[in-house]
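Engineer: attaching a predicted model along with its sequence, questions to come.
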Amino acid sequence: MPDRLTQPLLWSGMLFNLVQGCTPMHDAVIGATLGYLSLWLINAIYQHGSSRELARVILSC
């Protein structure tokens, strides 16, 4: 998902948690950080794999 979508959702979720007090704020920050980093890691692995595949196709020509 593009950052222009995820950033407003992230901050609106943090603001909602701050107002409603669903969980302690440090837990919310840790959860948001781990969630964002896990999606970033999946994207990085995918990008690395697809670039290697592209290089293999180019070199086989």
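Structural biologist: Looks like it came in fine. Keep in mind the model is a prediction, meaning the values are calculated, not measured.

Engineer: when you work out contacts or count neighbours from here on, use the C-alpha atoms and nothing else.
Structural biologist: Noted.

Engineer: and stretch 42-50, what's buried?
Structural biologist: Within stretch 42-50, no residue counts as buried by 16 or more other CA atoms under 10 Å.

Engineer: let's bring in a second model and compare:
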Amino acid sequence: MPVDYIKVNKDVLREMKHLHKTINNQKSLITLLEARIKYLEQELKKQELINDLLERVIQEC
């Protein structure tokens, strides 16, 4: 019987390590996605400024 407990504990420990690794990977992915969103928001602002300038130039012509 104690052998079964040891096996179960090892299996649980292995699964916990796997879950911990998965959680850390997910956190890293979230961090990367947040950085990408921030970058894309900045690019969108730049594009909006360019569009506004182009509209002004077109209106003045």
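Structural biologist: Received, thanks. Quantities reported herein were computed from a predicted structural model and do not represent experimental measurements.

Engineer: TM-score for these two?
Structural biologist: Aligned and superposed, the two chains score 0.60 in TM-score terms (TM-score structural alignment, normalised by the length of structure 1); 40 aligned residues with a CA RMSD of 1.6 Å.

Engineer: what helix or strand is the residue positioned nearest the centre of structure 2 on?
Structural biologist: A centroid search over structure 2 (CA atoms, centre = their mean) returns residue 30, at 2.3 Å, as the residue closest to the centre. For residue 30 of structure 2, the host element (DSSP states H and E) is helix 2-60.

Engineer: go on, residue 14 of structure 1?
Structural biologist: Going by DSSP H and E, residue 14 of structure 1 is part of helix 3-20.

Engineer: from the contact counts, what lies against that helix?
Structural biologist: helix 25-60 (3 or more CA pairs under 8 Å, 6 or more residues apart in numbering; DSSP states H and E).

Engineer: and the helix it packs on, which stretch of structure 2?
Structural biologist: Aligned by TM-score structural alignment, helix 25-60 of structure 1 falls on residues 7-42 of structure 2.

Engineer: right, I'll leave it there.
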